[in-house]
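>>> Kindly generate the corresponding structure for this input.
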Amino acid sequence: MTVRSRPLSPHLQIYRWTITMAMSIAHRATGIANYAGTLLLVLWLGAAAIGQEALNPVNDLFASWFGQLVLFAYTWSLLHHMLGGLRHFIWDFTLGMEPGQREALAWANLVASIVLTLLVWTVFVWVG
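Below you'll find the predicted structure:
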């Protein structure tokens, strides 16, 4: 009896990493992270609905360095995921599908999400 080996599927060690692959993974990760961030928003809204006594510790948590870091990351996650959705919407019209265009859109998604996050925090948090 001969044992036949099954063909192996390609995996990440075989594929060459590309920006579109990284942005695809980041899009999925930010989608998951947005669930956790939305729970923080629900926590804040729930505390606000209960009253000032419940809201104070939540505001203190969000005002701490760790809270600010989490909120900054949540802002980036929301913007990155939204821009990734717009990139996919553009692709739904079969626009930007050429290799150079796909990479340009992926880089634009990353750069724009960083710039917009810094802009939002500059206007609404650091300066305001």
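
>>> From now on I want contacts and neighbour counts done on CA atoms only, so please keep to that.
Noted.

>>> Let me see the ranges of the helices in this protein.
Per DSSP state H, the chain has helices spanning 19-50, 52-63, 65-92, 99-121. These are given in chain order.

>>> ok, and what's touching the last one?
Read it as helix 99-121. Where contact means CA atoms under 8 Å, 6 or more residues apart in numbering, the residues beyond helix 99-121 that reach it are 19-20, 23, 72, 75-76, 79-80, 83-84, 87, 96.

>>> To compare with the earlier structure, here is another sequence to fold:
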Amino acid sequence: MYTTQSRLRWLSILVGPELLWLLIYGIVVLLGRANYPPSQLLNDLLEGLSVLIPGVTVLLFLLWYVPDVEKRWLLLRVWVATLFGAHFGLEKGMSAYSDQGPGIGSAYIAGMVLTVFVLIVGSLFIQIRFRRRS
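Down below sits the predicted model:
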């Protein structure tokens, strides 16, 4: 039988970047399905994912301020989940864009480059801010 402490431990592991990216992917899938027939508002939103996805990445670094989140391996989890989540989210969002052309591929590349930049800057911030002092 699971004790309350083991349940809290599992909950602290489950609350993390993977859960957020799964939620984001689900939202992007719903937006893509709602874009049929094509709507200019949804097309603009889907194209704006190249900026919104890196913005979500910034929010992931707030996990270090949540006390119940497991911090061991969290930076690696953020990197892996973000690279996969951003790729799949951008790919699904850009494929749902109604006017496919060379600009949509550029938006995907720009979104991934911005996401990696945010990961690098955020990682440096976390390493400096949460460095253990001896």
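
>>> What would you report as the TM-score here?
Laid over one another, the chains give 0.37 as their TM-score (TM-score structural alignment, normalised by the length of the first structure), with 68 aligned residues with a CA RMSD of 3.7 Å.

>>> rewinding a little: let's have the contacts of helix 99-121 of the first structure in CSV, adding neighbour count.
Below are these laid out as CSV (neighbours: other CA atoms under 10 Å):
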residue, neighbour count
Ile19, 15
Thr20, 16
Met23, 20
Phe72, 15
Thr75, 20
Trp76, 24
Leu79, 21
His80, 25
Leu83, 20
Gly84, 24
Arg87, 18
Gly96, 17
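
>>> Between which two of the residues you listed is the distance greatest?
Greatest spatial distance among those (CA to CA): Phe72 and Gly96, at 30.1 Å.

>>> Pretty sure Leu119 of the second structure sits against Trp79.
Yes. Contact between Leu119 of the second structure and Trp79 holds when scored by CA atoms under 8 Å: they sit 6.9 Å apart.

>>> Looking at these two now, which is surrounded by more residues?
Each of Leu119 of the second structure and Trp79 had its neighbours counted (other CA atoms under 10 Å), and the higher figure belongs to Leu119 (22 against 19).

>>> Name the SS class of that one, please.
Leu119 of the second structure carries the three-state label helix when classified by DSSP: H, G, I helix; E, B strand; the rest coil.

>>> how much space between it and Ala81 of the second structure?
Computed as CA to CA, to the nearest Å, the Leu119 of the second structure to Ala81 of the second structure distance reads 11 Å.
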